[in-house]
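Participant: Dropping a prediction and its sequence here:
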Amino acid sequence: MTGRDAVGAAADDRLARAALARVAEPGDELVGRWLGELGPGETWRAVREDRRLPGASADRWAGLRLRAERAAPERDLVAIARLGGRFVCPGDREWPRQLDDLGATRPVGLWVRGPCSLRFVALRSVALVGSRACTEYGAHVAGELGVALAERGWTVVSGAAFGVDGAAHRGSLAVGGATVGVLACGVDVSYPAGHRELLGRIAERGLLVAELAPGEHPTRSRFVLRNRVIAALTRGTVVVEAARRSGALVTARHAGRLGRHLMAVPGPVTSGLSAGAHRLIREQATLVASAAEVIELVGDMGELAGEEPGPAVPRDLLAPQAARVLDALPGAGSAGVAEVARGACTSPEAATARLCELRTLGFVERVGDRWQLCR
């Protein structure tokens, strides 16, 4: 095959994938097997020419044929170009190869809108997911994680929904970070409508990504299927807040099956919106409470979370011998040097020296020949 022929074949495959992205539902395993065995060009020709492929029932094939009649891949490619976007296919330089872990359910292609390279920003990315009807606690935690991850050069990936998703995206954008919204509709559809402004900001400074062609609207099943892309695209998934039947748990299950790091943030045991996250922690997720702990799991070797300092009080800074002498003094009343020395298991001379030191520091006072704690 000459270079010109190869370019032509690649263009034909891109058109075929664009058409199949309009025809097949996201994650269609049967279509994925056809693509692996026959290639996109032959698969699209078979659908267009009504040559039923193995595994498809008569009803299923009829449904694909009905959709194929209205497919116009050239028009869709022009539409995405007008939005300043592109259609990214497996094998392209921008294609994130970790999506290949999805096997036959790998996206046919991805419609991408935004200035960043999808492959590049996905190299160091974390999914933050959770309840749409989150509490103030959940929104606060998601926003703080989004800020801290972005400040350390990590891409925040989420579903651009209300609640935890929106808070995570806003946190990343607030500090100029790259964030990726994986949608269950076309990248030109503002869903939810209340996030129109947020979606515009993500498209300007990050990326909007969808398996569905421009103009397509979301359905319940498409939300569920979208979650596998979020899980596969990232190094790990953090469930910030989730009830027992939250869609975020679907993303978590995909992350676990794909061998990605699975993390969850604990919440109040009295909150039903923490029940799903707590169950994950009991069964398989790692408990995390900060971006540093997330990065320790998903980052490179040596990216360790620092020791969290405990609350310090002045007596924590005392030398061990001085601390023992201080502990030997009674909580109420006073004691002589011999009594203090016996309690601290030291000599009277050493006890006297430490008591003088403690008096200078304001811990004790002398009353005649006896010593007591300062009030």
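Facilitator: Done, it's in.

Participant: hey, let's count contacts and neighbours off CA atoms from now on
Facilitator: Noted.

Participant: Just say helix, strand or coil for the most centrally placed residue in the chain.
Facilitator: Nearest to the mean C-alpha position of the chain, by CA atoms, centre = their mean, lies residue 127 at 1.7 Å. Of the three states, residue 127 takes strand under DSSP: H, G, I helix; E, B strand; the rest coil.

Participant: now the closest residue in space to residue 336 that isn't next to it in sequence: how far from residue 335?
Facilitator: Leaving aside its sequence neighbours, residue 336 sits nearest to residue 370 (CA to CA, 6 or more residues apart in numbering; 4.6 Å). Relative to residue 335, residue 370 is positioned 5 Å away (CA to CA, to the nearest Å).

Participant: and the residue nearest to residue 65 when sequence neighbours are not counted, how many residues sit next to it?
Facilitator: Closest residue in space to residue 65, ignoring its immediate chain neighbours: residue 47 at 6.3 Å, by CA to CA, 6+ apart. Look at residue 47: counted by other CA atoms under 10 Å, it has 21 neighbours.

Participant: same deal with residue 349?
Facilitator: When neighbours are defined as other CA under 10 Å, residue 349 has 12 of them.

Participant: what's the burial count for the residue lying closest to residue 125 once chain neighbours are set aside?
Facilitator: Closest residue to residue 125 apart from its sequence neighbours, by CA to CA, 6+ apart: residue 155 at 4.4 Å. Residue 155 has 26 neighbouring residues, counting by other CA under 10 Å.

Participant: can you pull out the helices in the stretch 1-150 of the chain?
Facilitator: 3-23, 29-38, 40-48, 58-70, 73-82, 118-123, 136-151 (DSSP state H, counting those that start in this stretch).

Participant: here comes the other one, which I'd like you to weigh against the first:
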Amino acid sequence: MIFDAHDAAGIRLARALAPRESGVPDAERYARAVWSHLAEPGESTAGALVAALGPIAALDAAADTGGLVDEMLEEGRRRWRPRLVHEPIARSLATAARRGIRLVVPGDPHWPSAVDDLGDHAPIALWTRGDPTALVELSPGVALVGARAATSYGEHTAAELAADLCGAGIAVVSGGAYGIDGAAHRAALGVGGMTVAVMAGGVDRTYPSGNTDLVERIVASGGAVIAEVPCGAAPTKWRFLQRNRLIAALADATVVVEAGWRSGSLNTAGHAASLGRPIGAVPGPITSAASAGTHRLLREYDAVCITGTDDVLELLGEAPRARVDAEAGPRVSEDTRVLDAMSVRTSRTVDDIARRSGHAPADVEARLGLLRLSGDVEPTESGWRRRPR
């Protein structure tokens, strides 16, 4: 079934996802749910269109096959059209309703206004497990982030900071991953504090799966687990990096506890500083590769040295420090989205890759040609696949 921007069944499903005491019209909530399927997190063209026209009129404009002069809109349409299909949208809405997942949108009493600082890159909607009230109880809040492959020193420090901060009435935001993230969440829960986990994939499928119990504890404790992408969406590399900007926006300050030289946590710090949020870094042994990234923040980007909870409390009360380039972390090209959408074992068509990656089919074809030259992909009788490394 081809997508209908005014689908009555979809609007009824969206109504079931509304938090209590919300005055947002059901059709607008449904339109934002659809947009979360069409656009990748942080896509500025979609954000600007929704801000200018409202989500419903913006959807009509996205689905319109008529030609417009605006080149950016037409380019956006080519990306969105492969995803303008009814079935997957209805399926994710039904999954959310069945599992008690809420769709929090601007205008809801639980919308975290801090994310609006992202401008056109702000989330269009937030799929939420747990208590949506947690999203407006994040101020004051601190993002504690760092390496997945953390050392015992890093995990101990993260846990100590999280427990002390929660004891002082400060919420902890992190990414629900292994290592520093998990240590921070667990310590916050251990002292009865508020913690929110921001996921790169749909909130109905915990990633990593080894943290399923942790996620369930966050939900049961009155915290929340949130994502910009709908139920069933995969946690790709691109979405992890876009998730970082949301972690930074939700918190009043970001502290990198432990990170390698090119850790994604540096990307989170860059987003925080670009938003005017202060950043801190915990020093480690000079012989530890796991602390090379935090030392880089201290040396090159004027991050505040964090040696204990008092330093973090002071950080929350200080003016923002020097800005950090959001590209300080790993640089991920648009080609990464195409590769994320492909499989080593299974061939996929250009249209399928376009739908999974969020690119227009013509863009996918062009990138596949370049990726073939670099040896990353190969054509098959039924489509394309990644070459094993």
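Facilitator: Alright, I've got the coordinates. From a predicted model like this one, the values you see are computed outputs, not experimental measurements.

Participant: Report the TM-score for the pair.
Facilitator: Superposed pair, TM-score by TM-score structural alignment, normalised by the length of structure 1: 0.74. Supporting alignment: 295 aligned residues with a CA RMSD of 2.1 Å.

Participant: The residue nearest to residue 125 of structure 1 pairs with which position in structure 2?
Facilitator: Counting by TM-score structural alignment, residue 155 of structure 1 corresponds to residue 171 in structure 2.

Participant: and its match, what does it touch?
Facilitator: Counting by CA atoms under 8 Å, 6 or more residues apart in numbering, residue 171 of structure 2 makes contact with 137-142, 165, 193-196.

Participant: swap in residue 156 of structure 1?
Facilitator: Residue 156 of structure 1 is in contact with 125-128, 146, 149-150, 168-169, 172, 178-180, counting by CA under 8 Å, 6+ apart.

Participant: how about the nearest residue to it, chain neighbours excluded?
Facilitator: Closest to residue 156 of structure 1 by CA to CA, 6+ apart is residue 179, at 4.8 Å.

Participant: Also residue 142 of structure 1?
Facilitator: residue 168 (4.9 Å).

Participant: what's the answer for residue 257 of structure 2, then?
Facilitator: In space, and not counting its chain neighbours, residue 257 of structure 2 is closest to residue 282: 4.9 Å by CA to CA, 6+ apart.

Participant: do you know how far the one you found is from residue 247 of structure 2?
Facilitator: Counting by CA to CA - residue 282 of structure 2 and residue 247 of structure 2 are separated by 18 Å.

Participant: next one: residue 120 of structure 2
Facilitator: Distance of residue 120 of structure 2 to residue 247 of structure 2, given as CA to CA: 16 Å.

Participant: swap in residue 30 of structure 2?
Facilitator: Distance from residue 30 of structure 2 to residue 247 of structure 2, by CA to CA: 25 Å.

Participant: ok, now residue 211 of structure 2?
Facilitator: 18 Å.

Participant: likewise residue 64 of structure 2?
Facilitator: From residue 64 of structure 2 to residue 247 of structure 2 the distance is 34 Å (CA to CA).

Participant: So between the two, which is more surrounded?
Facilitator: Taking other CA under 10 Å, residue 64 of structure 2 and residue 247 do not tie; residue 247 has more neighbours (27 against 13).

Participant: what helix or strand is the equivalent of that one over in structure 1 on?
Facilitator: Matched across to structure 1, residue 247 of structure 2 falls on residue 230, judged by TM-score structural alignment. Take DSSP states H and E as the rule and residue 230 of structure 1 turns out to sit in helix 220-233.

Participant: Mind checking what helix or strand follows that helix in sequence?
Facilitator: Under the assignment DSSP H and E, the closest C-terminal helix or strand after helix 220-233 of structure 1 is strand 236-239.

Participant: contacting residues around that next one?
Facilitator: 125-130, 231, 248-249, 251-252, 255, 260-265, 277, 298.

Participant: what about it, distance to the chain center?
Facilitator: For strand 236-239 of structure 1, the gap between its own C-alpha mean and the chain's C-alpha mean amounts to 4 Å (CA atoms, centre = their mean, to the nearest Å).

Participant: Tell me the first helix or strand C-terminal of it.
Facilitator: Next in sequence after strand 236-239 of structure 1, counting helices and strands by DSSP H and E, comes helix 248-257.

Participant: tell me which strands and helices that following helix is in contact with?
Facilitator: helix 220-233, strand 236-239, strand 261-264 (3 or more CA pairs under 8 Å, 6 or more residues apart in numbering; DSSP states H and E).

Participant: How about the secondary structure of residue 385 of structure 2?
Facilitator: What three-state DSSP gives for residue 385 of structure 2 is strand.

Participant: meant to ask about residue 365 of structure 1
Facilitator: Assigned by three-state DSSP, the conformation of residue 365 of structure 1 is strand.

Participant: ok, it touching residue 326?
Facilitator: No: Residue 365 of structure 1 lies out of contact with residue 326 (CA atoms under 8 Å); the separation is 11.3 Å.

Participant: Looking at the two, which has the bigger crowd around it?
Facilitator: More crowded of residue 365 of structure 1 and residue 326, by other CA under 10 Å: residue 326, with 23 against 18.

Participant: Under the alignment, what does the more buried one map to in structure 2?
Facilitator: Checking TM-score structural alignment: residue 326 of structure 1 goes with nothing.

Participant: Residue 326 of structure 1 belongs to a helix?
Facilitator: Yes: assessed with three-state DSSP, residue 326 of structure 1 lies in a helix.

Participant: And it, how close does it get to residue 257 of structure 1?
Facilitator: Distance from residue 326 of structure 1 to residue 257 of structure 1, by CA to CA: 56 Å.

Participant: show me what contacts the aligned partner of residue 40 of structure 2 in structure 1?
Facilitator: Counting by TM-score structural alignment, residue 40 of structure 2 lines up with residue 25 in structure 1. By CA under 8 Å, 6+ apart, the residues touching residue 25 of structure 1 are 212, 222.

Participant: repeat for residue 76 of structure 1
Facilitator: Contacts of residue 76 of structure 1 (CA under 8 Å, 6+ apart): 18, 213-214.

Participant: could you dump those to a markdown table with neighbour count and distance to residue 81 of structure 1?
Facilitator: Listed next are the contacts of residue 76 of structure 1 as a markdown table, based on neighbours: other CA atoms under 10 Å; distance: CA to CA, whole Å:
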| residue | neighbour count | distance to residue 81 of structure 1 |
| --- | --- | --- |
| 18 | 30 | 13 |
| 213 | 26 | 12 |
| 214 | 20 | 11 |
